[in-house]
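Chemist: Can you look at this prediction? I've put the sequence above it.
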Amino acid sequence: MLFAFFAAMAETEREAIREATLEGLDAAARRGNHGGRPTVITDDVIHAVLRRRAAGEPIEKIRKDLIIPTGERKGHNPSLASVYRALAEHEKAQRHPDAVEQARAEYTVLRQEL
């Protein structure tokens, strides 16, 4: 019975920590802080990749010519995974442009409220 009591106390404490963490993340998101690293692939870089990819060049070759414009790795080449991730995000935004615009509008409203 003593072990069951301690197990219940630990589970209650874990749930309280989880709720506090989620509230903190939500508050940070409302302030515009979303965590994680800043993006290294800008819109200009994406458009260059798309143009060269349309010309038939492989992503591996294109990546070697790309330069990260800002941040800690400024002047270096982005990773292949970063290029593919940026292309996937761009494609997703192109498929659902109204959802992207709605999200931007909601974000603007949230920023004005703070």
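Modeler: Right, received. Where do you want to start? Numbering: from 1, shown residues only.
Chemist: From here on, just use CA atoms for contacts and neighbour counts.
Modeler: Fine.
Chemist: which stretches of the protein form helices?
Modeler: Assigned by DSSP state H, the helices in the chain fall at 2-30, 43-54, 59-65, 80-95, 97-113.
Chemist: Export those helices as JSON lines, with columns for distance to residue 73.
Modeler: Putting the helices of the chain into JSON lines (distance: least, Cα to Cα, whole Å) gives the following:
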{"stretch": "helix 2-30", "distance to residue 73": "25"}
{"stretch": "helix 43-54", "distance to residue 73": "15"}
{"stretch": "helix 59-65", "distance to residue 73": "14"}
{"stretch": "helix 80-95", "distance to residue 73": "13"}
{"stretch": "helix 97-113", "distance to residue 73": "28"}
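Chemist: Check it against this one:
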Amino acid sequence: MVAQTERENIRESTPEGLDTAFRKGKHGGRPPVVTNDMLRTVLRRRASGESVEQIQPDLIIPTGERKGPNPSVASIHRALAGHAEREACPGAVEAAHADVAALNDGAVPEPRHQAEVLKSR
């Protein structure tokens, strides 16, 4: 009975702790291998005509468990895809954060219409 009560307490307190951490700007999970500085370098060099395969050997992971070696080509492509998504809908991330905060506060976010989505582009 005590173990069951403890599990219920953990189940209730975990979302509260995650929400508090999110509001403080902390995010769970492994930090990204491709930093913002690396991404800017990749974007600049791609604009000058270089391929990801040519750029990859010159990049070095600055921190974390894999500090030192080069990021994989797949990691660079994932970072570029994420950047393209953020550029396509710049307000989408902020809107998603607002929706999550509303859900955590017990409110139901209003649906967005296609015209509103297109305005944010």
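Modeler: Cool, the structure landed. Since this is a predicted model, take the numbers as computed values, not measurements.
Chemist: Can you give me the TM-score here?
Modeler: Overlay of the two chains. TM-score (TM-score structural alignment, normalised by the length of structure 1): 0.59; 94 aligned residues with a Cα RMSD of 3.1 Å.
Chemist: Any idea which of the helices of structure 1 gets closest to residue 36 of structure 1?
Modeler: helix 2-30 (11.9 Å; Cα to Cα).
Chemist: May I see the buried residues of stretch 52-69 of structure 2?
Modeler: For stretch 52-69 of structure 2, the neighbour count (16 or more other Cα atoms under 10 Å) marks 52, 56, 59-61 as buried.
Chemist: And for residue 71 of structure 2, the neighbour number?
Modeler: 19 (other Cα atoms under 10 Å).
Chemist: Ok, the one 4 residues further on next?
Modeler: The number of residues packed near residue 75 of structure 2 is 15, by other Cα under 10 Å.
Chemist: now for it: what does it line up with in structure 1?
Modeler: Using TM-score structural alignment as the criterion, residue 75 of structure 2 maps onto residue 82 of structure 1.
Chemist: Roughly how far does its match sit from residue 110 of structure 1?
Modeler: 29 Å (Cα to Cα, to the nearest Å).
Chemist: Likewise for residue 8 of structure 1?
Modeler: 38 Å.
Chemist: same deal with residue 38 of structure 1?
Modeler: 21 Å.
Chemist: Compare neighbour counts for those two and give me the winner.
Modeler: residue 110 (14 against 10).
Chemist: need the contact list for that one.
Modeler: 30-31 (Cα atoms under 8 Å, 6 or more residues apart in numbering).
Chemist: same thing but 7 Å
Modeler: residue 30 (Cα atoms under 7 Å, 6 or more residues apart in numbering).
Chemist: what residue lies at the spatial centre of structure 1?
Modeler: When Cα atoms, centre = their mean is applied to structure 1, the residue found nearest the centroid is residue 36 (6.8 Å).
Chemist: Residue in structure 2 paired with that residue?
Modeler: So residue 36 of structure 1 corresponds to residue 29, using TM-score structural alignment.
Chemist: Surely residue 74 of structure 1 and residue 68 touch.
Modeler: Yes - Residue 74 of structure 1 lies in contact with residue 68 (Cα atoms under 7 Å); the separation is 5.0 Å.
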